[in-house]
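> predicted model and sequence follow; I will ask about them next.
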Amino acid sequence: MKYIIRLSSYARKSSLLKMEAPKMSKVCYSSFMHNKAYINGQFVTAASGKTFEVRNPANRDLLGCTPDMDVSDAQVAIDAAYDAFQTWQNTTAKERALVLRKWFELCEKYKEDLAMIITKESGKPLAESIGEMTYGSSFIELYAEEGKRVNGEVVQSPSPSKEMIFIRKPIGVAAMITPWNFPNAMITRKAAAAMAAGCTCVVKPAEDTPYSAIALADLSQQAGIPSGVFNVVTSSKANAADIGTLLCTSPKVAGLSFTGSTAVGKLLYKQCSEGIKRIGLELGGNAPFIVFDSADLSKAVNGLMAAKFRNTGQTCISANRILVQSKIYDKFVELVKETMQKQIVVGDGAEKGVTFGPLINESQLHKVENLVKSSLDSGAKLLLGGKRHEKGGLYYEPTIIEDCAEHTPCFAEEIFGPVVCLRKFESEEEALAIANSTNSGLAGYFFSENLSQVWRVAHKLETGMVGINDGMISAAEGCFGGIKESGIGREGSHHGMDEYTYFKYLCFGGLN
């Protein structure tokens, strides 16, 4: 990079996320942007020498060219992780905690630099990127401690001549395929849990955002995490499917964790069945956001801004179907329009004051554009936005459409974009019927000041997570995951360790 950017000039408060940019560290972010992958403790190129371009979605500037690895490179990473597991599994939980703690401290020390990398490769506003760094690092901090609490059990034996003990063991090499929308946090919440349990990792980041993964590898090396324990394999979209197949079918890989689309998750699930691998899937959502007439409308609007427009609507738990009780519908819609026009500032996320960035790539822009058009063609009504932003490029206008029926494309499908889809409802029963009429079951939100209603709706919403009078539910301590076709397993909280351990039953006989 031919320039140095200091984040102190961006210290500000985001009205969307309510967070401030802290002081800049002394190291420039570009020093973490290696144009190499990371295997067995070394920064390496692809064996073929091939690379692929990574561009800033805000302006399409070239950020760099990273190794376009194929299955042969991925196999080297798997072999390295498998060999490293033979010793890493025998380290104590305390020893693992010490290096994970060091990794956390380095991520905190350089969080502003790594946040700028996130902004450059994903397009999200800088305040959001700093928030992601804080969130991502918190998983490393949490699992540095939780690893020391992976305990077994001593159970009461039915025979006086036996003692029965259950101990927990690490599963082995854990493969991880991570998305572009949270290029730091989606890695740390998987890898930190796996490494704390005694597993080793092979990470395949998204082709749009490889630099955040490489930066984490840089800091893992500085933290003293041994060679082969944390590996990063980069590739273009052309090689991603073959690498994914190898990760699912290699006998040296014990488990796979994937965050991404439901369609890809189903394919990986099938492929992992060949080796009966441990699998964790965090897949697509279609989150309902219900506003009852007892709700505090100010809280509900602020909750919607957080749940809908974070990362330009490109989150798996983004509010997708906005259901508003008819009595308060008009007032709520007017407040949402006013708040959007007041708070949303569109532009390059690295610029001061910007709260709303571009979509990640052309494919995503076309998807949002087509969903809105087909929704309007099917009878929905446009209230705001509805087209590409005047800035051009990958920017799309913050949009509101109403009169959405269950068959309306924006209502029936996950949008992954800045589109508010509104529908009136009359009763609690109707709202729940609409909310639950989907195969997705990741997150749901509702706002109500009626305590009895809060308990009823919280229990009846068919989602793995529920935000009650809150649009920001993510935290390292939270148990993150879905039901139905939105996934298997949980990440975060102490339950995140369960994905990377198995129970071994020890029966001691002949004790009389």
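Noted; the coordinates are in hand.

> from here on, contacts and neighbour counts on C-alpha atoms
Fine.

> quick one, helices of this protein?
Ranges of helices within the chain are 71-88, 93-109, 111-122, 126-146, 185-197, 210-223, 237-249, 262-273, 297-309, 329-343, 362-377, 409-412, 428-435, 451-460, based on DSSP state H.

> use this one as the comparison:
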Amino acid sequence: MSASIYKDEAGNLVVPCLIDGKPVIQPSTRNFPVYVAAEERVLHHGQTATPELAARAIASAGEVFKTYKRTPVDERYHLLLKAADILESKVEEGANRQSTETSATKTFSLFNAKQLPKICREIAGAMKATLAGEITPTLTGNHQMVFKESVGAVLLVMPWNGALALPCRGISAALAAGCTVVLKASELCPWTHYFLVETFLEAGFPPGSVNMIMSERTEAPAVTEAIVSHPSLAKIEFIGSAPVGKQIGAVAAKYLKPVIMELGDQSPLIVLDDADLEKAARDAIAGCVACHGQLCFGTERIIVQRGVKDKFYDLLRAALANAPPMGAAVTKFYAERAKGWVDEAVQKGAEFLAGKSEWTGPASFTPSILINLPKDCYLYDNEGFCPTMFVVEVDTDEEAIVEANSRDGGLSASVYTTNWERGLNMSKSLDFGNVQINLQTNQVEATGPVTGWKASGYGSGFGRYSIEEFIHLKTVAFGPTGIDQLSNSQQ
């Protein structure tokens, strides 16, 4: 494969769109800057697709789907394993792209990059059983078969915070199911997303099976609608914020296109009075500061029982003092907005249990823990996406459940207790698709599923659950032909 950084006619370094296995370099008037926020410098430029180019990308995927869907499952299986091998050999390159474009730490980016071959292999291993059909019983005595067929060409709208793992999951699952893909790369990390697309093509997936377009924010609605409205598009997967999810959902509804979503959350970590308090404190801090707090699974609320709060608070302070490096926000604007929400909470009466709100760099500020958060501040009900969390004190397990379930989201919650039965019983009452007992809120397994409840989305990801999102069920019923009756009459 050729390098994914090119030059436009003006000599600017650009990451272009990619259609039919070839870069589409547009005039420099379509450029937008991609910044290294931590250093306040322009790294290179992305190129906004025109609506016509976006339509061309989905038309290409739709045309290739006609033949790709008939690719033997075993061939897809081996192609995914080849992609896994390539990704494993390029861990450093993938991590470097993510950390450079998103200002994440190298440790966080390496962890993400090392998950890619695992994701591909898990999906490859699950695909044959997932795609197996059935012969079902009938009430009429006729025969009936159920086939699992690819939905078609799909649009993946992917985020910048899980810049490697999440697009890899979506692309792998769609290709495993026999679908083709248009990846709408994040405007904040197009170089990272390009890395994935070129890797799948290098593995042997046909040109046009994975295309990539991108857009700066102001033109994103028109570019997205050009794809969603196209007759070749069969389904959409979106991972990102709830406000953007609502916009995409509205466009999808307009054209009657199904959509799966993984949205944000204000993930709670519940500390019961029999918990290993030191582990709970350490995990809470790690879950809060990872990627500068910019994870949809990040710990934003702690719910602690009053009987252990004083000891737990001491441990939280100690854990925060030894917090791991967290990198910077992906943009200076995001950092300024998030810090503004922290400052607003303090101005309205919240207090710092630990930490403070001070700048540490152009796009980063100190982590903190708040108590006495007023209900009329933004952070009380909304995802902060920053290295700040707040504590809510309760007396009983029932109060902890009510508090945990009181927000709109339902993506991830954690329960800390030394009594597994107590934790399991509590998990049954928590309105979250993912509940961890004595594990961080951002715990994810490549075997899946990851499922959003309530306003955190719908649909499931990872492993066979991802593949199932990209298949249709087709029933074929057989009526009698009359041949048996004819044969009997001739005897």
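Nice, thanks for sending it over. Everything numeric in this text was worked out from a predicted model, so none of it was measured.

> now what about the TM-score between them?
TM-score of the superposed chains, computed with TM-score structural alignment, normalised by the length of the second structure, equals 0.92; 472 aligned residues with a Cα RMSD of 1.8 Å.

> as CSV, the helices of the first structure with mean neighbour count and distance to G481 of the first structure would be great.
Shown next, in CSV, are those (neighbours: other Cα atoms under 10 Å; distance: least, Cα to Cα, whole Å):
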stretch, mean neighbour count, distance to G481 of the first structure
helix 71-88, 21, 27
helix 93-109, 20, 24
helix 111-122, 28, 23
helix 126-146, 25, 15
helix 185-197, 28, 12
helix 210-223, 24, 22
helix 237-249, 19, 21
helix 262-273, 17, 13
helix 297-309, 22, 16
helix 329-343, 15, 28
helix 362-377, 17, 24
helix 409-412, 23, 21
helix 428-435, 17, 18
helix 451-460, 13, 16
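
> would you turn the ones you listed into JSON lines with distance to V54 of the first structure?
Rendered in JSON lines, the data for the helices of the first structure read as follows (distance: least, Cα to Cα, whole Å):
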{"stretch": "helix 71-88", "distance to V54 of the first structure": "20"}
{"stretch": "helix 93-109", "distance to V54 of the first structure": "23"}
{"stretch": "helix 111-122", "distance to V54 of the first structure": "7"}
{"stretch": "helix 126-146", "distance to V54 of the first structure": "18"}
{"stretch": "helix 185-197", "distance to V54 of the first structure": "19"}
{"stretch": "helix 210-223", "distance to V54 of the first structure": "8"}
{"stretch": "helix 237-249", "distance to V54 of the first structure": "12"}
{"stretch": "helix 262-273", "distance to V54 of the first structure": "22"}
{"stretch": "helix 297-309", "distance to V54 of the first structure": "24"}
{"stretch": "helix 329-343", "distance to V54 of the first structure": "30"}
{"stretch": "helix 362-377", "distance to V54 of the first structure": "14"}
{"stretch": "helix 409-412", "distance to V54 of the first structure": "30"}
{"stretch": "helix 428-435", "distance to V54 of the first structure": "38"}
{"stretch": "helix 451-460", "distance to V54 of the first structure": "42"}
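
> right, and those - which one's nearest Y395 of the first structure?
Closest approach to Y395 of the first structure among those is made by helix 362-377 (7.8 Å; Cα to Cα).

> so which residues make contact with that closest one?
Residues outside helix 362-377 of the first structure that contact it (Cα atoms under 8 Å, 6 or more residues apart in numbering): 359, 382, 386-388, 394-396, 404, 408-410, 415-417.

> what residue in the second structure is paired with E369 of the first structure?
Matched across to the second structure, E369 of the first structure falls on K339, judged by TM-score structural alignment.

> over to V291 of the first structure?
Alignment note (TM-score structural alignment): V291 of the first structure maps to V271 of the second structure.

> so how many other residues sit close to its match?
29 (other Cα atoms under 10 Å).

> quick one: it and T417 touch, right?
Yes: if you go by Cα atoms under 8 Å, V271 of the second structure and T417 touch, sitting 7.0 Å apart.

> what's the overlap in contacts for those two?
In contact with both V271 of the second structure and T417: no residue, using Cα under 8 Å, 6+ apart.

> once you drop chain neighbours, what's closest to the aligned residue in the first structure for A400 of the second structure?
Under the alignment (TM-score structural alignment), A400 of the second structure pairs with A431 of the first structure. Distances taken as Cα to Cα, 6 or more residues apart in numbering place F425 nearest to A431 of the first structure, at 6.1 Å, with adjacent residues excluded.
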